[in-house]
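> Just a sequence and a predicted model for now, questions to come.
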Amino acid sequence: MLALMIAAFGWVSAHAQEVRSGAARNRIDLAIVSRTVFYLPLWLAAEKGYFAEEGIDLRIEVFDNAEKINEALRSGAVQIAMSTPESIMADALKGGSLRVVAGNAGRLPHFIIARPEIRTIADLRGKTIGVLSDQEGTTHLVPEVTRRAGLKPGDYVVKAVGGAPTRWRLLRSGEIDAGLQPFPLSYEAEAAGFSNLGPLSGFVPEWQFTSVNVDMRWAEANRNRLTAALRALRRGLDAIAVEPATAAAVAARELKTSEPLAARAIADTARLGILTPGMEVSLPGLKKVHEALVAAGLVASEPFDAGRVVDASFLRASR
């Protein structure tokens, strides 16, 4: 009897392990930087059940820190990241395992938002500009903006504070004087009396702002899962145009704004071509990122080779 009980317990334990491992195989933890409109394809795909239809149990985590996302990719804590490509590129060019597998925001959706008393770029002298992080995203673009007004990096302070919602909070509290804000936060800032010093795309027309990133050690071992996730994301991207009312409702909920402002942000996203068609990577935008990394001394000065940074095979397979 004891032997039978031990055997039965062993089977139950093994079965439970199988169930747990099966759930783990179906689960994907996906990291994003903050709550901004270019994540709408992801939120809409989840809302419409596209990931579930692909057999994926999706968990979305907001990090508000790009460096931590890359650490999580390497450790396997998250399997996919929709985040900035700068450190992905630096890692890939140095022989690392991180890669870009699809595009997301292929142009910059930001406006230069400043305290009400700041009326021009030149007025940023001696001021504090809030950015995402020390080495990611729009951080590399601040000098391109300020030098147009004759300012040098030492003429102002650049402070890493986190994503766009955090920057908006710090702008209102006076802890920073300016920040690069995407819509609809830029709309809210203007309505509150803050200065809009112009679109960032007016200074930098081409820039791969966010992309879909992975650690190839996981991706190669889970090709079908990654392909399925990209397929769900593409369906979410397509659904924005097909179901505008649902898209606006989901965006309003996730961005914590009104549906009219969400609908305006979606319309401006389409008008400005922020989200790349078919989730393709913007090669001119990625090349511009490479130029910024070279200028900052973060990668070697050599001709840009997209094949060392991008693996497009997963996106092709998703079609």
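Cool, got the structure.
> rest of the way, CA atoms for contacts and neighbours
OK.
> So which residue is smack in the middle of the chain?
Centroid-nearest residue in the chain, with C-alpha atoms, centre = their mean: Ser83, separated by 2.9 Å.
> Correct me if wrong: that residue contacts Thr210.
Yes: between Ser83 and Thr210 there is a contact under C-alpha atoms under 8 Å: 5.0 Å.
> In the stretch 101-250 of the chain, mark out all the strands, start to finish.
For the stretch 101-250 of the chain, the strands defined by DSSP state E, counting those that start in this stretch cover 110-114, 128-131, 157-160, 178-182, 195-199, 210-215.
> counting contacts, what elements does the last one pack onto?
Contacts of strand 210-215 with other secondary structure elements, assessed using 3 or more C-alpha pairs under 8 Å, 6 or more residues apart in numbering; DSSP states H and E, are made with helix 66-75, strand 80-83, strand 98-105.
> List the residues that contact the residue nearest to the centre of the chain.
Residues near Ser83 by C-alpha atoms under 8 Å, 6 or more residues apart in numbering: Ala31, Ile32, Val33, Ala66, Ile69, Thr210, Ser211, Val212, Asn213.
> Check it against this one:
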Amino acid sequence: MRISYFVPPALLVSARERGLLAGIALDESLTPNSAAQLAGLLSGELDLVVTAIDNLFEWSRTGAELRLLGQVEATTPLSLIAAPGIRSLAELDGRTIGVDAYDNGFALVARDRLQRAGVRAQWIEVGGVSERFEALADRSIAATLLGPPFEERARAAGFVELFRVQDEFPTFPGQGLVARADVLGTPEFEHLFSALCASGLLPVEREGLNLLIRFRSRLGLLPPNFDLSATLVHEDPSLDITRRGAS
């Protein structure tokens, strides 16, 4: 099984430490960005990815047969971090903000927040969290969204936290585990999936999905006829969002 992620997810680390991955030929790789993850899934070079759940909205446009298995974390801690001297969202007007992908992923929470604040920033695609941190550090961008441990490193270097996503959006969902539909049911997948479930793979929270829908609706980015239930995968009822009080 070939899996890609931005940073090693805790449940995968836990599964390995507990010996639950014994007998699984697992090829792990760090991804530079979500576009590379989609390319790998479409080409068959990747079987699973850990990524922002929001990516599925855009990825669905490609016709890719992908399934959302669960959340690897309840939420993804994120902060909008700016260069020293920038003290408010208003001061980002006209400045450059680095994102992984402009139309999907974590960028949307920042775009939504700045749009509602009346801030018109310039958005450039830089890459994953490591690349965004480096771009902020060398001042090629004025701000970006960072999570642990990068936001702590940025604050220690004098960069400024403008807002925390979880303070304003407590139901913001964590990253999800996404698989190609054709690997489901294979012995290798079932072994890995069982190990990850035993190590803390979480059900997908409907409240978080609804928040992503609101972001996309306000930004005019909601794909037509997108059915969230179509991204549901496994017969394990504990990971079925349709059983979690969906409205």
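Happy to help now that I have it. Computed from a prediction, not measured in an experiment: that's the story for all the values here.
> on that earlier part again, tell me the residue in structure 2 aligned with the residue nearest to the centre of structure 1.
Aligned by TM-score structural alignment, Ser83 of structure 1 pairs with Thr51 of structure 2.
> Columns distance to Leu42 of structure 1 and mean neighbour count on top of the strands of the stretch 101-250 of structure 1, output as JSON lines?
JSON lines is the format used below for the strands of the stretch 101-250 of structure 1 (distance: least, C-alpha to C-alpha, whole Å; neighbours: other C-alpha atoms under 10 Å):
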{"stretch": "strand 110-114", "distance to Leu42 of structure 1": "20", "mean neighbour count": "25"}
{"stretch": "strand 128-131", "distance to Leu42 of structure 1": "24", "mean neighbour count": "25"}
{"stretch": "strand 157-160", "distance to Leu42 of structure 1": "26", "mean neighbour count": "18"}
{"stretch": "strand 178-182", "distance to Leu42 of structure 1": "17", "mean neighbour count": "27"}
{"stretch": "strand 195-199", "distance to Leu42 of structure 1": "25", "mean neighbour count": "18"}
{"stretch": "strand 210-215", "distance to Leu42 of structure 1": "11", "mean neighbour count": "26"}
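> Turn these into TSV, including distance to Ser87 of structure 1.
Shown next, in TSV, are the strands of the stretch 101-250 of structure 1 (distance: least, C-alpha to C-alpha, whole Å):
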stretch	distance to Ser87 of structure 1
strand 110-114	20
strand 128-131	16
strand 157-160	16
strand 178-182	20
strand 195-199	25
strand 210-215	10
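> Which among the ones you listed is found nearest to Asn222 of structure 1?
Set against Asn222 of structure 1 and scored by C-alpha to C-alpha, those come closest in strand 210-215, at 10.8 Å.
> What is the longest helix along structure 2 packed up against?
As assigned by DSSP state H, the longest helix anywhere in structure 2 is helix 206-219. Judged by 3+ C-alpha pairs under 8 Å, 6+ apart, helix 206-219 of structure 2 is in contact with helix 107-116.
> Work out the gap between the helix it packs on and the centre of the chain.
15 Å (C-alpha atoms, centre = their mean, to the nearest Å).
> Check which residues of it are buried.
The neighbour-count check on helix 107-116 of structure 2 (16 or more other C-alpha atoms under 10 Å) flags Ala107, Leu108, Val109, Ala110, Arg111, Asp112, Arg113, Leu114 as buried.
> between it and helix 206-219, how big is the angle?
50 degrees (axes from the mean of the first three to the mean of the last three C-alpha atoms, to 10 degrees).
> tell me the angle of helix 107-116 of structure 2 relative to strand 160-164?
Using the same axes, to 10 degrees: helix 107-116 of structure 2 against strand 160-164 is 90 degrees.
> What's the average distance for helix 107-116 of structure 2 when superposed on structure 1?
Its matched residues in structure 1 lie on average 2.1 Å from helix 107-116 of structure 2 after superposition (mean C-alpha distance after the TM-score superposition for structure 1).
> Of all the helices and strands packed on strand 210-215 of structure 1, which one comes closest to Val161 of structure 1?
helix 66-75 (11.2 Å).
> Tell me how many other residues crowd the nearest residue to Trp59 of structure 2 once chain neighbours are set aside.
Nearest residue to Trp59 of structure 2, sequence neighbours excluded (C-alpha to C-alpha, 6 or more residues apart in numbering): Leu38, at 7.1 Å. Per other C-alpha atoms under 10 Å, the neighbour tally for Leu38 of structure 2 reads 21.
> Enumerate every residue touching Arg16 of structure 2.
With the criterion set at C-alpha under 8 Å, 6+ apart, Arg16 of structure 2 makes contact with Ala22.
> what does the one 10 residues further on give?
With contact taken as C-alpha under 8 Å, 6+ apart, Leu26 of structure 2 is in contact with Met1, Arg2, Ile3.
> That one corresponds to which position in structure 1?
Counting by TM-score structural alignment, Leu26 of structure 2 corresponds to Leu58 in structure 1.
> Wait, a helix at its match?
No: going by DSSP: H, G, I helix; E, B strand; the rest coil, the assignment for Leu58 of structure 1 is strand, not a helix.
> how close does it get to Gly126 of structure 1?
Using C-alpha to C-alpha, to the nearest Å, Leu58 of structure 1 is found at 45 Å from Gly126 of structure 1.
> can you check Ile80 of structure 1 too?
The gap separating Ile80 of structure 1 from Gly126 of structure 1 is 39 Å, by C-alpha to C-alpha.
> which of these two has more neighbours?
Of the pair Ile80 of structure 1 and Gly126, Ile80 is the one with more neighbours under other C-alpha under 10 Å, namely 26 against 13.
> got a list of what that one touches?
Taking C-alpha under 8 Å, 6+ apart, we find Ile80 of structure 1 in contact with Ile28, Asp29, Leu30, Ala31, Leu73, Val212, Asn213, Val214, Asp215.
> Gly220 of structure 2: how many residues sit nearby?
The burial count for Gly220 of structure 2: 9, using other C-alpha under 10 Å.
> Pull the number of nearby residues for Pro116 of structure 1.
15.
> Tell me the one among the contacts of Leu26 of structure 2 nearest to Phe193 of structure 2.
Among these, and counting by C-alpha to C-alpha, the member closest to Phe193 of structure 2 is Met1, at 10.7 Å.
> Give me the distance between the residue nearest to that closest one when sequence neighbours are not counted and Ser4 of structure 2.
Using C-alpha to C-alpha, 6+ apart and skipping residues adjacent in sequence, the residue nearest Met1 of structure 2 is Leu26, 5.0 Å away. Per C-alpha to C-alpha, Leu26 of structure 2 is found 11 Å from Ser4 of structure 2.
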